[in-house]
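Novice: Build me a model:
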Amino acid sequence: MKLNSPLFDRIRVKPADDRRHSRPTLQGCQWPGCAAEGTHKAPKGRHQEGQYWQYCLDHVREYNHSYNYFSGMTDDAVCAYQKDALTGHRPTWKMGAKGSRTPGPPPPGGAEGMRDPFGFTAEMGGAFHADRPVPDGRIVRTTERRALEVMGLEMSAGATEIKARYKELVKLHHPDANGGDRSSEDRLRSVIQAYNNLKQAGFC
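Specialist: This is a model prediction of the structure:
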């Protein structure tokens, strides 16, 4: 084995003096009266995000035991902070509250000019109106809308149309009507579930 081989030199435990890196000097512990090295970082606190104290192990433990980010805040201020944290402390508005339009009567798309063809905002008490009519003036919620889509019906479908379509789909996908073939059983189950949802909602 060649002692001067670059491969052998790489696996040495103790590198040559010319390649030995000196250990970086550490800042001293910032705890008053402590002369140890500051090997650990500790956050300075609220309104000083990204700033840290440098403490030794013993003092960083002592600091962490007494650290309280919300120190000095009232209960209401803490609750407000926690609520803002849900949105990453970014401003939020109610749907349609930040919109603007020119003076005059609201356009046909809604109070602020927003089009809502599926009536999403109506489910949340919004002022916008759906472009499509709904049966008997009822609100077509997400569950009923999906049920109508499963059955291939429009949102304006009435009770008679829903029942007729249900019978048609059951006959089409039932194993007895397909010579015992069960390949469309999943489709049959989804149709039955959709019909039951519409029935519970009073659509048929």
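Novice: going forward, measure contacts between C-alpha atoms and count neighbours the same way
Specialist: Fine.
Novice: right, and Tyr52 touches Ala42 too?
Specialist: Yes. Between Tyr52 and Ala42 there is a contact under Cα atoms under 8 Å: 5.1 Å.
Novice: okay, those two: which has more neighbours?
Specialist: Ala42 (16 against 13; other Cα atoms under 10 Å).
Novice: Please settle this for me: is that one part of a strand?
Specialist: Yes. Secondary structure assignment places Ala42 in a strand (DSSP: H, G, I helix; E, B strand; the rest coil).
Novice: you'd agree it is up against Glu62?
Specialist: No. Taking contacts as Cα under 8 Å, Ala42 lies outside contact range of Glu62: 10.7 Å.
Novice: Which elements pack onto the helix or strand in which Tyr63 is found?
Specialist: Counting by DSSP states H and E, the element that carries Tyr63 is helix 57-66. Helix 57-66 sits against strand 40-43, with contacts defined as 3 or more Cα pairs under 8 Å, 6 or more residues apart in numbering; DSSP states H and E.
Novice: right, and the helix or strand after the strand it packs on?
Specialist: strand 52-55.
Novice: mind listing what's buried in that following strand?
Specialist: Trp53, Gln54, Tyr55 (16 or more other Cα atoms under 10 Å).
Novice: for these, which one is nearest Val170?
Specialist: Here the nearest of these to Val170, counting by Cα to Cα, is Trp53; it sits at 71.2 Å.
Novice: let's see this one next to it:
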Amino acid sequence: MKLNSKYFEKIRIRPDRQADAKTEAPRCQWDGCGEPGLHRAPVGRHKEGEYFRFCFEHVREYNKNYNYFSGLKDTEIARFQKEALTGHRPTWKIGSSGTGQAAADFAPYRSGHAAYYRRLGDPFNLFGGAEARARAPVEKRLKPLEAKALETLGLAANATGADIKARYKTLVKRHHPDANGGDRGSEARLRDVLQAYRLLKQAGFC
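Specialist: Here you go, the predicted model:
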């Protein structure tokens, strides 16, 4: 290829960006240094957002000795570290507002899932106040088969698990053939008692 070929005119040299940056960069702020200040270094506390401009060698030297907490007492440093856990935002104790007053109880105005759990009862006081703890438990609505089973055992709708077990034992002793002298006339009654007790046990009554 000839040196005076037209193709040499189309060859472009990649620009030296680092050289351009050095010419445009401000001078290093280290005393006695004439190199370009390509690297930033923080000025210090109470001057956040302000930076020195140093060359590479002097920014390394500056960072070795940089201390953000210089001049602060140990108690002030500890307080700063504690406040940094919350992003230096104000905080309050649980159950109180920023004014120091107790937070209002909005339990009576809740709806949705909160109201649902409130109707079921709140033994740990998660959704209500003192009036919720004093409220009587809501009676469980019985299904037709559950109501019939309690009726078979001769118990009321508000019977407890202990009442059901005690009544079941009494009826089994009364109608079992081994306990009533071999009388097989009450086998049907015994079968109904067994089925009623089994249904109530599966439903969680006892």
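Novice: Superposed, what's their TM-score?
Specialist: Here the superposed chains carry a TM-score of 0.45, computed using TM-score structural alignment, normalised by the length of structure 1; 117 aligned residues with a Cα RMSD of 4.1 Å.
Novice: Make TSV from the buried residues of strand 52-55 of structure 1 and add distance to Arg146 of structure 1 to it.
Specialist: Listed next are these as TSV, based on distance: Cα to Cα, whole Å:
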residue	distance to Arg146 of structure 1
Trp53	56
Gln54	58
Tyr55	59
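Novice: Contacts made by stretch 192-200 of structure 1 with the rest, please.
Specialist: With contact meaning Cα atoms under 8 Å, 6 or more residues apart in numbering, stretch 192-200 of structure 1 is reached by Thr143, Glu144, Arg146, Ala147, Leu148, Val150, Met151, Ile162, Tyr166, Val170, Cys204.
Novice: now, which of the residues you listed lie within helices?
Specialist: Among these, the ones falling in helices (DSSP state H) are Thr143, Glu144, Arg146, Ala147, Leu148, Val150, Ile162, Tyr166, Val170.
Novice: right, and the last one touches Arg187 too?
Specialist: No. No contact is recorded between Val170 of structure 1 and Arg187 when judged using Cα under 8 Å, the distance being 9.3 Å.
Novice: wait, is Phe52 of structure 2 part of a strand?
Specialist: Yes. Counting by three-state DSSP, Phe52 of structure 2 falls inside a strand.
Novice: Just give me the neighbour total for it.
Specialist: When neighbours are counted by other Cα under 10 Å, Phe52 of structure 2 comes out with 16.
Novice: And Val60 of structure 1, by the same measure?
Specialist: 19.
Novice: Contact partners for it?
Specialist: Contacts of Val60 of structure 1 were listed using Cα under 8 Å, 6+ apart, and they are His40, Lys41, Ala42.
Novice: of all those, which comes closest to Phe120 of structure 1?
Specialist: For the contacts of Val60 of structure 1, the closest approach to Phe120 of structure 1 (Cα to Cα) belongs to Ala42, at 47.5 Å.
Novice: separation between that closest one and Val78 of structure 1?
Specialist: 22 Å (Cα to Cα, to the nearest Å).
Novice: Same question for Arg187 of structure 1.
Specialist: Remark: distance between Arg187 of structure 1 and Val78 of structure 1 (Cα to Cα) = 51 Å.
Novice: can you check Leu7 of structure 1 too?
Specialist: 60 Å.
Novice: So between those two, which is more surrounded?
Specialist: More crowded of Leu7 of structure 1 and Val78, by other Cα under 10 Å: Val78, with 14 against 10.
Novice: That one belongs to a strand?
Specialist: No. With three-state DSSP as the criterion, Val78 of structure 1 is assigned helix and is not in a strand.
Novice: Tabulate the contacts of Val60 of structure 1 in a markdown table, adding columns for distance to Asp84 of structure 1.
Specialist: Shown next, in a markdown table, are these (distance: Cα to Cα, whole Å):
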| residue | distance to Asp84 of structure 1 |
| --- | --- |
| His40 | 30 |
| Lys41 | 27 |
| Ala42 | 25 |
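Novice: In this structure Leu153 of structure 2 contacts Val193, no?
Specialist: Yes. If you go by Cα under 8 Å, Leu153 of structure 2 and Val193 touch, sitting 6.4 Å apart.
Novice: the more surrounded of those two?
Specialist: Between Leu153 of structure 2 and Val193, Val193 has the larger neighbour count (other Cα under 10 Å), namely 22 against 18.
Novice: which of the residues in the host helix or strand of the more buried one are buried?
Specialist: Assessed by DSSP H and E, Val193 of structure 2 sits inside helix 187-202. Residues of helix 187-202 of structure 2 classed as buried: Leu190, Val193, Leu194, Ala196, Tyr197, Leu200 (neighbour count, 16+ other Cα under 10 Å).
Novice: Can you pick out the most distant pair from these?
Specialist: Top of the distance list for the buried residues of helix 187-202 of structure 2 (Cα to Cα): Leu190 and Leu200, 15.5 Å.
Novice: what's around His59 of structure 1, how many residues?
Specialist: Other residues near His59 of structure 1 come to 20 when the count uses other Cα under 10 Å.
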